[in-house]
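Trainee: sequence first, predicted coordinates after that:
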Amino acid sequence: MTATFAPNLAVWLTGLWTDGLSDWRWIYWQVIPLCAVAAFFVGWGLPKEEVKYARFAEGNWLGMFCGVISLLLLTIALDQGVRLDWFNSPLIVVSLIGGVILFGCYALTEWHHDAPFIKPQLMARKNLLIGTILLTFLLVVLMSGSMLPSNYLAGLQDYRVMQIAPIGLLIALPQLVLGSVVALLLYQKWVDSRVMLAIGLGIIALACFSGAQLTPQWNRDQFLVAQLLQAIGQPMAVVSILFLMTSVLHPSEGSYFSGAINTFRVFGSLIGGAIVGQLLTVRSRFHSDMLLDHAGIVDGAIPQALDASTLGTTVAQQSMVLSVIDAYLVLGVLALILIPLALMMTYVPAPDLTKS
């Protein structure tokens, strides 16, 4: 739900605050009532136990300090890298170097600490190592279902956020049902979760190739097929990955896995946004240069050449369309590349629910 439902629902929530209430700052305030509801259910649902104050002294607080600062620096670098032109910005360089060094310190202290917050040793298990790599790159691929159509519709068709929201909801709302359906299928003896994962990746790739048919005439309705394919493929891929990863864990290791997988989930989304943003920037610049060169070559052969203003607008529109198409193709190919990696994971049979 956090990997597929929340990012696509976020577009609708953003539109609700910016277009509905006309105050974008509500985007930052909305967390307060949601967290209050979550806190209530946590307090009501968890077992009532006394706070064990002695355990606070056992925590890896030095490592946690390094980890928090490193994640902050890496987030700044990944989030602002495209805007500040990466290594041409001292802020990005310092953030990346400092973030990597501090994260290494965090991982080292966690490895040797008696009571770590996460256990790096878990990555020695095949399904956890491959699953982590798969999930990180899959979150990059999933940018094709949210970031690409949003950028195109806002940039070329002048859609407002609330007008783009149905694009995200086409993926988000089906997850409420399809996620459970996929989970039920994975509990059937005849279903191989690796094959389910591979099929999901194939459907996501098909969605990307469908989006790559983009033209300047497309509006929101033309994304329907690609988004519906995303809505089917995403739960098949994500739920299957989590099934294959959690099945090799002991219940007592669940807390370590939860912290690790959520860290990678957040970074996967940030890396995805950075990669796709940089890809769009580079390819848009490339296509713009090529189109302008071509226009200069054929200018003399056209009786009624476009004026400079019209030519600039046309080139900008065409370069945006072509860059989005390139991004769709790259992410589609990446989804296909992940399929052999998915099939390399260790087979996990469905649990026998008849046994007590």
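Mentor: Great, that's in hand. Numbering: from 1, shown residues only.
Trainee: switch to C-alpha atoms for all contacts and neighbour counts from now on
Mentor: OK.
Trainee: mind jotting down where the strands sit in this protein?
Mentor: Shown for the chain, no strands are assigned by DSSP state E.
Trainee: mind naming the longest helix for it?
Mentor: Longest helix in the chain, counting residues (DSSP state H): helix 254-298.
Trainee: report all helices and strands that that one contacts.
Mentor: helix 61-84, helix 126-141, helix 308-343 (3 or more Cα pairs under 8 Å, 6 or more residues apart in numbering; DSSP states H and E).
Trainee: turn these into TSV, columns for distance to residue 258 and mean neighbour count.
Mentor: TSV is the format used below for the helices and strands packed on helix 254-298 (distance: least, Cα to Cα, whole Å; neighbours: other Cα atoms under 10 Å):
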stretch	distance to residue 258	mean neighbour count
helix 61-84	16	19
helix 126-141	12	22
helix 308-343	21	19
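Trainee: any chance of the ones you listed in a markdown table, plus distance to residue 289?
Mentor: As requested, the helices and strands packed on helix 254-298 are exported to a markdown table (distance: least, Cα to Cα, whole Å):
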| stretch | distance to residue 289 |
| --- | --- |
| helix 61-84 | 19 |
| helix 126-141 | 27 |
| helix 308-343 | 9 |
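Trainee: right, so of these, which gets closest to residue 154?
Mentor: helix 308-343 (11.2 Å; Cα to Cα).
Trainee: pull the residues that contact stretch 274-291.
Mentor: The contact list for stretch 274-291, computed with Cα atoms under 8 Å, 6 or more residues apart in numbering, reads 78-79, 81-82, 140, 143, 315-316, 318-320, 322-324, 326-327.
Trainee: that older thread, how far does the longest helix of the chain sit from its chain's centre?
Mentor: Centroid separation between helix 254-298 and its chain, computed with Cα atoms, centre = their mean, to the nearest Å, is 11 Å.
Trainee: please apply the same query to stretch 313-320.
Mentor: 27 Å.
Trainee: putting a second one here so we can go through both:
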Amino acid sequence: MSAAQPLAPLEGSARVWGTIALSAATFMNVLDTSIANVSLPSIAGDLGVSPNQGTWVITSFAVANAIAVPLTGWLSQRFGQVRLFVASVLLFVIASWLCGLAPSMPLLIAFRVLQGFVAGPMIPLSQALLLSSYPRALAGLAMAMWSMTTLVAPVMGPLLGGWITDHISWSWIFYINIPVGIAAAFASWAIYRKRETARRALPIDKVGLALLVVWVACMQMMLDLGKEYDWFASPMIVALAVVAVVGFVFFLAWELTDDHPVVDLRLFARRNFWAGTLAVSVGYGLFFGNVVLLPLWLQQFMGYTATDAGMIMAPVGLLALLLSPVVGKTIGKVDPRRYASIAFVVFALVLWMRSHFNTQADFGTIMVPTIIQGVAMAFFFIPLITITLSGLTPDRIPAASGLTNFVRITAGAIGTSVSTTLWESRASLHHAHLAETVGPGSSAAQAALSGLVSSGLTPDQALAQVNRLVDQQAFMLAANDIFWGSALLFLLMVPLVWLTHAQRAGAGGGDAAAGAH
């Protein structure tokens, strides 16, 4: 992805404005992965679907994004990094506008797929252009500043999304991209157009790309539709599963034998690459699944508004912003496996704390684990990406970064589907157990019912009220199960990190930073 001739770094105000333009585009892109999370109940309600069907708004963007990321290397060589970046930003603006106008859920999902696909090249290219703007000695500083935007955006997303949904309309969570995107595209073109990279016509691996789209799309549809169609009792779900598995097998066979594969799977022969990619992807999938689950629970069963749910999620960035520069500066001197282990242990602690929530939990109690989670986020990305990309030659870094990002984004989409599905199935189980204790033989239940009837409710209304309380408890217990299970999985990943080879001090630091996030 590098140009034939290394470009001289930018100077003065051009470098400052270039950094701001690239960071603004990245911020807008990353913001859109989380801004819809707290708005799902409103979007689903407006468009007449269930909140769980609404999760397609998140997963459709993530899957389309995952498919587009590995194509960045080929596209940038074909069209040039600057042209591709500016086109990607402008197409993202158009897709955002269409998302805001969408009158139905199928159309919104279609426009989110378009938005996710055109967003694919933006993050890898913003890294590449930013690194070309700075002298090599300042590469670490450039990536630390870039990382700040990718840490602040997921935090701002729920807060901004919640406020906009409560005070204006959910459409505006997409419309706000329009002025930011136009300004970022204009500034990027003005500053970088004379720094265009060399272009060359490369053959595209059409078969590999087609197989990639087929198996990823079928897998995601299976995960999202499974809970509505009773999983493998449905012929459609079975068919999707079969196509996903067969497509994946053919994809592996084709990519390992093609001369110009769309995804370089040979990277998985390296222990640090496969173990690092697995750790970052499973960790991200668990994290993202829980990030979607918490606002859903707060809004559906705890009476929180979208703004309040966003405020619960927001403080995750405080400690992450404070500690990330420290991690970036010391990663060359400290074994990154130690930092990654700290991240997993803190994630486990946070989820263990959440597994003790009850329906009486107040705002502060729910907020504390979110603040602590910032520590885990600071120690998560940079060390794991450093491990994953260590020992690779610079020409393989873009392909490796694209492949790791692809696996991570796909894992995030899987995490969302699996956590919402498990939440519903565990809630049904808990509801059945709780309902047994509210039978005619329960004196407490009968006393509660007679109390409700004496306060003016009909027997049916009193029963509905008790059922609502049982529902609230069942979904609370189900969320606790998922938090507890996720905590255990994070602890089990600590040994995985120690399977990787130790690094010499400073190995892969500058190049590894370029692959972060």
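Mentor: Sure thing, it's come through. This one's a predicted model, so the numbers in the text were calculated from it and none came from an experiment.
Trainee: now do the longest helix of structure 1 against helix 61-84, angle only.
Mentor: Using axes from the mean of the first three to the mean of the last three Cα atoms, to 10 degrees, the direction of helix 254-298 of structure 1 lies 10 degrees away from that of helix 61-84.
Trainee: how big's the offset between helix 254-298 of structure 1 and structure 2?
Mentor: Taken over the aligned residues, the distance from helix 254-298 of structure 1 to structure 2 averages 1.5 Å (mean Cα distance after the TM-score superposition for structure 1).
Trainee: flag every buried residue along stretch 212-220 of structure 1.
Mentor: By 16 or more other Cα atoms under 10 Å, the buried positions in stretch 212-220 of structure 1 come out as 212, 214, 219, 220.
Trainee: so what corresponds to residue 309 of structure 2 in structure 1?
Mentor: Here residue 309 of structure 2 is matched to residue 164 in structure 1, going by TM-score structural alignment.
Trainee: residue 269 of structure 1 is nearest to which of the helices and strands packed on helix 254-298 of structure 1?
Mentor: Across these, closest to residue 269 of structure 1 is helix 126-141 (Cα to Cα), at 5.6 Å.
Trainee: now for residue 512 of structure 2, how many residues are close by?
Mentor: Residue 512 of structure 2 is flanked by 25 other residues according to other Cα atoms under 10 Å.
Trainee: residue 291 of structure 2 corresponds to which position in structure 1?
Mentor: That one, residue 291 of structure 2, aligns with residue 146 by TM-score structural alignment.
Trainee: isn't that match right next to residue 170, touching?
Mentor: No. Applying Cα atoms under 8 Å, one finds residue 146 of structure 1 not in contact with residue 170, separated by 10.3 Å.
Trainee: count the neighbours of the residue nearest to residue 307 of structure 2 when sequence neighbours are not counted for me.
Mentor: Sequence neighbours aside, residue 162 is the residue nearest to residue 307 of structure 2 in space, at 4.0 Å (criterion: Cα to Cα, 6 or more residues apart in numbering). Neighbour count of residue 162 of structure 2, defined by other Cα under 10 Å: 29.
Trainee: equivalent analysis for residue 185 of structure 1, please.
Mentor: Neighbour count for residue 185 of structure 1, taken as other Cα under 10 Å: 17.
Trainee: how near is the aligned partner of it in structure 2 to residue 319 of structure 2?
Mentor: Under the alignment (TM-score structural alignment), residue 185 of structure 1 maps onto residue 330 of structure 2. From residue 330 of structure 2 across to residue 319 of structure 2, the span is 17 Å (Cα to Cα, to the nearest Å).
Trainee: just residue 82 of structure 2 next, same as before
Mentor: Residue 82 of structure 2 sits 34 Å away from residue 319 of structure 2, going by Cα to Cα.
Trainee: the more surrounded of these two?
Mentor: residue 82 (23 against 17).
Trainee: what's the nearest residue to that one if we skip its chain neighbours?
Mentor: Per Cα to Cα, 6+ apart, closest to residue 82 of structure 2 is residue 196, 5.5 Å.
Trainee: I figured the one you found was touching residue 81, is that so?
Mentor: Yes. The criterion here is Cα under 8 Å, and residue 196 of structure 2 meets it with residue 81 at 6.4 Å.
Trainee: more neighbours: which of those two?
Mentor: Neighbours were counted for residue 196 of structure 2 and for residue 81 using other Cα under 10 Å; residue 81 has more, 31 against 17.
Trainee: which residue packs closest to that one, ignoring adjacent ones?
Mentor: Counting by Cα to Cα, 6+ apart, residue 81 of structure 2 lies nearest to residue 197, which is 6.0 Å off, once chain neighbours are set aside.
Trainee: alignment lookup: the one you found to structure 1.
Mentor: In structure 1, residue 197 of structure 2 lines up with residue 49, judged by TM-score structural alignment.
Trainee: next one: that match from residue 43 of structure 1, what distance?
Mentor: Distance check for residue 49 of structure 1 against residue 43 of structure 1: by Cα to Cα, it reads 11 Å.
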